[in-house]
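Q: next come a sequence and a model predicted from it.
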Amino acid sequence: MTRVLVVEDEPQLVRALEINLRARKYEVDSAPDGETALRLAAARRPDVVLLDLGLPDMDGTEVIKGLRGWTRVPILVVSARRTSDEKVEALDAGADDYVTKPFSMDELLARLRAASRRTATATPTDESVIVTTEDFTVDLLAKKVKRDGCDVRLTPTEWHLLEILIQNRGRLVTQKHLLQEVWGPTYGTQANYLRVYMAQLRRKLEADPSHPRYLITAPGMGYRFEM
């Protein structure tokens, strides 16, 4: 059974989440502040964390950093903070996804199911597997991509970008992270580079590049590889 840690200081919202999650057979622990959240996470080892950023004792990004010091558990931020900078800060700290309050319970549960599936299918050799979609196959070890049985020629930059997204599949990777990983530490604001190379990757891999299925844009924030 999937265990969810809810980190939220608003009692009514905690109660609503507990009722909805338990009705769907999740085990639920809750913490009203960051210190309790970090202690419970270490003791109970949740499969997914739902985290509010506005906690009474510390900022939620500090909780993310504390968790990321020892675990890769999926962290789904649920926050009233709406600006791109605040969202990017949480994602750069190590969050996997971001839902803005007020939210649809159906959307939140769908995001939670997706995070749970990623946890269930991950293995210690996850980065070395062959990733197969309905339209193309990526061999991360051999650094090869095939589509319709034929090799797809990618430039080194295109490959590096695709590799990072696949290794973080299902997670939103920020523009800043991608730029610094692919082009270097001085390129954190050159978003136009990403737009050009993502367009090239979509032309080579997507059945309909104008409506991508795998290489997804989160406007103003970053990109996600979805299976």
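A: Yep, it's here. Note that the coordinates shown come from a computational prediction; the quantities given were computed from them, not determined experimentally. Residues are numbered from 1 along each chain as shown.
Q: when you work out contacts or count neighbours from here on, use the C-alpha atoms and nothing else.
A: Noted.
Q: which residues sit against the longest helix seen in the chain?
A: Using DSSP state H, we find that the single longest helix of the chain is helix 105-121. Helix 105-121 is contacted from outside by 2, 47-48, 73-74, 76, 99, 170, using C-alpha atoms under 8 Å, 6 or more residues apart in numbering.
Q: ok, and for it, which residues are buried?
A: Going by neighbour count (16 or more other C-alpha atoms under 10 Å), the buried part of helix 105-121 is 108, 111-112, 115-116, 119.
Q: tell me how far residue 102 lies from residue 13.
A: The gap separating residue 102 from residue 13 is 10 Å, by C-alpha to C-alpha, to the nearest Å.
Q: alright, now check it against this:
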Amino acid sequence: MPDASARILVVDDEPSITEFVGYALRKEGFSVDVVDNGEDALSRAMKNDYDLFVLDIMLPGIDGYELCRRLRTHTSSPVLFLSARDSELDKVVGLEIGGDDYLSKPFGVRELIARVRALLRRSQGEDFAKNSSAITAGGITLNEDAHTATGDAGDIDLTPREFELLAALMKNAGKVVSREDLLRDAWGWEYLTETKTVDTHIKRLRDKISSAGYDSGLVETVRGYGYRFKK
């Protein structure tokens, strides 16, 4: 039975990327290993059964393309390429040598998770998405596949960013989430230093929650740290 505890190997030589990707995937319940070069990645792949590989293309030594070729002689687990190289040719090459998807940098956490889920769903079965797409807290249910927010009071009309922000809070309902963590979850690794934007979006999110008939106090401010969504 497919589930969110799938094992993933992340290969990238940029610490900011591996920190962000590892953090995002572990928060979803995945088991994540991280290496910064192709040689170590091959060694890990030979010793462990991974359900998915996330590969940068521009790696020292063995690059991502060659790493993918070598992995394909050993495993059929899906490969998601991450790269700052976003030309059509780069994407075609990546897919033709055995890659399953291609995500250009910079990217946001929701897009990353959606791509990972889609690849696991195809390789492990349809039940994977069904088990991991709905979040319910405070009388609100988010469907991450359909990008809808609804409940007894009705639908909440959210922008993609507001949806991602609410999802990050609801997944941690009852716990305080720092502004930095909210930036990682809702904006992506490239925005980690701009924490003030979180406050502006929280205000808009509260307004929309209230306008839809829900208690705006569902999103609490924890002074000096961040925000908490009531259970």
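A: Thanks, I have it. This is a predicted model, so every value here is computed, not measured.
Q: overlay them and tell me the TM-score.
A: The TM-score (TM-score structural alignment, normalised by the length of structure 1) is 0.52; 122 aligned residues with a C-alpha RMSD of 1.2 Å.
Q: return a PyMOL selection command for the buried portion of the contacts of helix 105-121 of structure 1.
A: PyMOL command restricting the contacts of helix 105-121 of structure 1 to the buried ones, with burial defined by 16+ other C-alpha under 10 Å:
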select buried, resi 47+48+73+74+76+99+170
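Q: ok, so of the contacts of helix 105-121 of structure 1, who is nearest residue 91 of structure 1?
A: Closest to residue 91 of structure 1 out of those is residue 76 (9.7 Å), distances taken as C-alpha to C-alpha.
Q: show residues contacting stretch 76-95 of structure 2.
A: Residues outside stretch 76-95 of structure 2 that contact it (C-alpha under 8 Å, 6+ apart) are 50-58, 64-65, 68, 98-106, 116, 119-120, 123.
Q: circling back to that earlier point, of the contacts of helix 105-121 of structure 1, just say which sits nearest to residue 147 of structure 1.
A: Closest to residue 147 of structure 1, out of all of the contacts of helix 105-121 of structure 1 and judged by C-alpha to C-alpha, is residue 170, at 21.2 Å.
Q: ok, back up a step: which pair in the contacts of helix 105-121 of structure 1 has the greatest spatial separation?
A: By the measure C-alpha to C-alpha, 2 and 99 form the most distant pair in those, at 20.0 Å.
Q: re earlier: want to throw the contacts of helix 105-121 of structure 1 into CSV with secondary structure and distance to residue 192 of structure 1?
A: Shown next, in CSV, are these (DSSP: H, G, I helix; E, B strand; the rest coil; distance: C-alpha to C-alpha, whole Å):
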residue, secondary structure, distance to residue 192 of structure 1
2, coil, 40
47, coil, 36
48, strand, 34
73, coil, 32
74, coil, 29
76, strand, 28
99, strand, 26
170, coil, 23
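Q: which position in structure 2 aligns with residue 57 of structure 1?
A: Taking TM-score structural alignment, the alignment pairs residue 57 of structure 1 with residue 61 from structure 2.
Q: nope, residue 93 of structure 1 is what I was after
A: So, by TM-score structural alignment, residue 93 of structure 1 is matched to residue 97.
Q: residue contacts, that match?
A: Contacts for residue 97 of structure 2 (C-alpha under 8 Å, 6+ apart) come out as 65, 68-69.
Q: among these, which one has the most neighbours?
A: residue 68 (26 neighbours; other C-alpha atoms under 10 Å).
Q: mind giving me JSON lines with the contacts of residue 97 of structure 2 and columns for distance to residue 41 of structure 2 and secondary structure?
A: Conversion of these to JSON lines gives the following (distance: C-alpha to C-alpha, whole Å; DSSP: H, G, I helix; E, B strand; the rest coil):
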{"residue": "65", "distance to residue 41 of structure 2": "13", "secondary structure": "helix"}
{"residue": "68", "distance to residue 41 of structure 2": "10", "secondary structure": "helix"}
{"residue": "69", "distance to residue 41 of structure 2": "13", "secondary structure": "helix"}
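Q: okay, strands next: where are they in structure 1?
A: Under the criterion DSSP state E, strands of structure 1 are mapped to 3-7, 27-31, 48-51, 75-79, 97-100, 130-132, 137-139, 144-147, 150-151, 173-174, 215-218, 222-225.
Q: mean distance between the fifth one and structure 2 after superposition?
A: Read that as strand 97-100 of structure 1. When structure 2 is overlaid, strand 97-100 of structure 1 sits 0.4 Å from its aligned residues on average, using mean C-alpha distance after the TM-score superposition for structure 1.
Q: the third one too?
A: Aligned to structure 2 and superposed, strand 48-51 of structure 1 gives a mean residue distance of 0.5 Å (mean C-alpha distance after the TM-score superposition for structure 1).
Q: residues in contact with that strand?
A: Residues contacting strand 48-51 of structure 1 (C-alpha under 8 Å, 6+ apart): 2-8, 60, 73-79, 112, 115-116.
Q: OK, contacts around the nearest residue to residue 63 of structure 2 once chain neighbours are set aside?
A: With sequence-adjacent residues excluded and distances taken as C-alpha to C-alpha, 6 or more residues apart in numbering, residue 63 of structure 2 is closest to residue 57, at 5.7 Å. Residue 57 of structure 2 sits next to 63-65, 81-83 when contact means C-alpha under 8 Å, 6+ apart.
Q: let's have those residues in TSV, adding distance to residue 32 of structure 2.
A: Converted to TSV, the contacts of residue 57 of structure 2 look like this (distance: C-alpha to C-alpha, whole Å):
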residue	distance to residue 32 of structure 2
63	21
64	18
65	21
81	16
82	16
83	19
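Q: out of those, which are shared with structure 1?
A: Retained in structure 1: 63-65, 81-83, out of those (criterion both residues aligned by TM-score structural alignment, their matches' C-alpha atoms under 8 Å).
Q: can you pull out the helices in structure 2?
A: For structure 2, applying DSSP H gives helices covering 15-27, 38-47, 64-71, 88-96, 109-124, 127-132, 160-170, 179-186, 196-211.
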